[in-house]
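J.: My questions concern the predicted model and sequence given below.
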Amino acid sequence: MLNLTPKALSPSPFLFNPILAKTLNPNPNTRFTAIPNQFPHQNCKSEYRTERGLEFETGETFFRHESATGRDLGVLAASLYKRSKGQLRVLDALCGCGIRSLRYLVGAEADFVLANDANDEYRSIISENLSRAVPRGFGDERRWSVTHFDANRAMAECYVQREFFDFIDVDSFGSDSSFLRSAMNALKLDGLIYATSTDGYTSGGHRPHQSLAAYGAYVRPMPYSNEIGLRMLIGGAVREASVLGYRVTPLFSYYSYHGPVFRVMLRLNRGKLVDDRHYGFIGYCHHCGNSQAFSWNELGRIRCPCTDSKVSGPRYVVSGPLWAGPLHDAAYLTEMLNLAEQWAWVGSGTGADLEKLLKQMIDESDPKLPFGYIKLDEVASRAKINSPPLRIMMDTLHKEGYAASRSHIASNAIKTNCPMAECMRIAKNLRHSLPC
């Protein structure tokens, strides 16, 4: 067992059990006044920023302002957990400058946050950012603590000392797979894991042996590779959870082009998958442009309906095992949207991007919609016409009885249960009916 002493750069956060502290102002748009700098330091590269009314300093930590939307989603989910359970203990396993920890403390009203980052040179930045809005407190009233361990070591120590958390944020670079099991061990049942991957090259099918090693999935190039990245991450979590006798359920899945960044919010519970069909194989036919999901007992019988031959050659590719089930929980996303409206993050001409994202995710949750998406450029290329307007294409699909929604992952793409051949027919008909 690790011996956490002052020499380890941080007082142990594991030797106490925080209780509910004084409630903070729940309006995340309130601007908080910075307290005097208790941790002075000289850093010419440091920069002050404001996010949702909270001032913080970045120092030399890696920080992306483009990730603010991902942090918004995390705070909304954490706050819903607090409202549902009445308590919220958060572990920010790779906290950087501490902005996520700060936002969980203030925006989600977390009772306690453990802000961990392996780089001990970030200690003053993290502590200063947190103490600006929330005094650390002492003993059972302590609201936050800072440690500097490898993320796996920090989570393993929590597990060993039986200090479990309700919400664990693992915002890592590259593959997140090495942290998944440690996070699950340190999480309470029915708790939430906010997992991350930035490995867009592997999700594109360019390194299938890397995806196999990291997530247990052999990934081949497919036209909706960024959705495959989310399904690869969820599938890896499904595999890790099953080893421990647990199951995970995705509450929402978010892709952002910068990085790229794949983030999924997972709920952990005991037991097996409710539906085994959601963890299987995905096939894509380059000939006809259609995709299919296959279960484990269908291995060896995989073929595309456009041909009578079994899978062979480069025209049909199969990836898996992956998560083939829903990426989002529509009811949960609706709660998040309602909370964002209560906080004035969306509505009345504000927060258009966040509102658009949440509504698109809700639309994507239609159970009639299959995995993957179709880019209208691909439809146009196959039909040898100009790409039809997305809104008109979707309206026509709805009129013909098909389910269709925009994809939050790709701007000129739709999710639909309409086969590619029918999409081509509709696009050709629109070419004749639309004005030149």
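T.: Now that the structure is in, tell me what you want to look at.

J.: Going by C-alpha atoms from here, please, whenever you check contacts or count neighbours.
T.: Will do.

J.: Name the SS class of the nearest residue to residue 127 once chain neighbours are set aside, please.
T.: Excluding the flanking residues, the one nearest residue 127 by C-alpha to C-alpha, 6 or more residues apart in numbering is residue 146, at 7.1 Å. Using DSSP: H, G, I helix; E, B strand; the rest coil, the secondary structure recorded for residue 146 is strand.

J.: I'd like to know how many residues surround residue 44.
T.: Using other C-alpha atoms under 10 Å, residue 44 has 8 neighbouring residues.

J.: before we go on, here's another structure to hold up against the first:
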Amino acid sequence: MDAENTKIVCEGKANVHVYEGKITKKDPVFFNPEMKFNRDISVACVKVAWEMSSEAWVICDLLSGCGIRGIRYLLEVPGIEFAVLNDANPTAFEIIKRNVGLNKVEGAEIENMESNVLLSMHGNKFNFVDIDPFGSPVPFLDNAARAVRHGGFLGVTATDLGPLAGTYPKTCLRRYGAKSLKTDVMHETGVRILVGYIIRVLSSYDKGFLPLLCFCSRHYYRIFGKVKRSRSCADKAVAGLGYMLYCHKCGKRKYSRFNKETCACGAEFDYAGPLYTGGLFDDEFVESIEPMDSKMEKFVDILREESKVDGMLYDVHEICSLNKLETVRRDCLVSCLREKDYSASGSVFGGHTVRTDAPLSVIVECVREK
């Protein structure tokens, strides 16, 4: 690598060489500083997950780029004994070696292999596999399902939001085997389509997948979940698949095992799915996350509230627009719903979104009162 075209970036406890200039997929070695929050959350999640186990961990940073993610895991999570940092790009391979040396980390095995070949060589080996691609994670999930061990964890990023969020539904159907739908809650729907796909892939190997934390942030979705190797766990996960029904006329939404139904307002429901219809957060897991900075603290505070609410997601602006009402503040709507003895919280899926178990009629009533 040409050292003259690189600079040193500090993130977390790591210092790494990265290429300078505009970030594109064609960079000699890909590094995106805007994914720092993703990496911060991932490190915090891996810490909590490791504390839940009683063994030293072996992990895989599958698409390592400059190596910053895997290096941070080794530096910041005490229980990681061994980490495979892999990238098929020969230039990335060289810069990872340089960055591992710069940080003086031990326990790093640096590989220069095609990702699926590497995973296929390590069946049921890893306590944690991190898949952070430029685009869709679909090409890597089948082999990742075989490489993660019982009781292990998967971290999955997707940046192909266009298909998942409903802009390109044909691509989503082709890629994920599910119909996406562009609505006020399209990003939560996209996350649920992705989780549903992960569940279907793992279940084919008699492994169940339980999401512990899922969120969207700007241009990506991030999923963190636990893997259990058992037919009953796989069956339970598959039983959580269904459809999100959505009425474009009145804004009502619900989960169902079926994709065709008539809304109470008389209109036919549109639908998205198949997708995961269960909880996207484990409240005990979320409570254990330790924020690293003020941005993450704000995120975790919302997450902790949301993880305790078993309900549907609504966008406040969309509800107001459909009912020709003035927009209200999210916190005012949440307070009103709680005063009426319903569970409600803000959501990490957007600054105007609310999660609640209240029926739509009560939500509209609260908006009118405010």
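T.: That came through fine. This one's a predicted model, so the numbers in the text were calculated from it and none came from an experiment.

J.: hang on, the earlier thing: what lines up against the residue nearest to residue 127 of the first structure once you look at the second structure?
T.: By TM-score structural alignment, residue 146 of the first structure lines up with residue 110 in the second structure.

J.: so who does that match touch?
T.: Each residue near residue 110 of the second structure by C-alpha atoms under 8 Å, 6 or more residues apart in numbering is listed here: 84-86, 93, 96-97.

J.: Most neighbours out of those, which is it?
T.: That'd be residue 96 among the contacts of residue 110 of the second structure, by other C-alpha under 10 Å, with 29 neighbours.

J.: Now check the first structure for the residue matching that one.
T.: Taking TM-score structural alignment, residue 96 of the second structure has residue 126 as its aligned residue in the first structure.

J.: Contacts only, for that match.
T.: Applying C-alpha under 8 Å, 6+ apart to residue 126 of the first structure gives the contacts 96-98, 115, 146.

J.: quick one, strands of the stretch 251-370 of the second structure?
T.: 253-256, 270-276, 312-315, 344-347, 350-356 (DSSP state E, counting those that start in this stretch).

J.: Read off where the second one ends up in the first structure.
T.: I take that to be strand 270-276 of the second structure. Going by TM-score structural alignment: strand 270-276 of the second structure matches residues 317-323.

J.: And for that stretch, what's in contact with it?
T.: Under the contact criterion C-alpha under 8 Å, 6+ apart, stretch 317-323 of the first structure has outside partners 216-222, 231-232, 234-236, 238, 278-286, 311.

J.: List the residues that contact the counterpart of residue 63 of the second structure in the first structure.
T.: Using TM-score structural alignment, the equivalent of residue 63 of the second structure in the first structure is residue 94. By C-alpha under 8 Å, 6+ apart, the contact set of residue 94 of the first structure is 115-118, 151, 169-172.

J.: Narrow these to just the buried residues.
T.: Among the contacts of residue 94 of the first structure, those buried by neighbour count (16 or more other C-alpha atoms under 10 Å) are 115-118, 151, 169-172.

J.: so which of these comes closest to residue 134 of the first structure?
T.: residue 115 (13.3 Å; C-alpha to C-alpha).

J.: And that closest one, what's its match in the second structure?
T.: Checking TM-score structural alignment: residue 115 of the first structure goes with residue 85.

J.: For that match, give me its contacts.
T.: With contact taken as C-alpha under 8 Å, 6+ apart, residue 85 of the second structure is in contact with 60-64, 67, 70, 96, 108-111.

J.: Return the member of these nearest to residue 30 of the second structure.
T.: Nearest to residue 30 of the second structure among these, with distances taken as C-alpha to C-alpha, is residue 64, at 8.9 Å.
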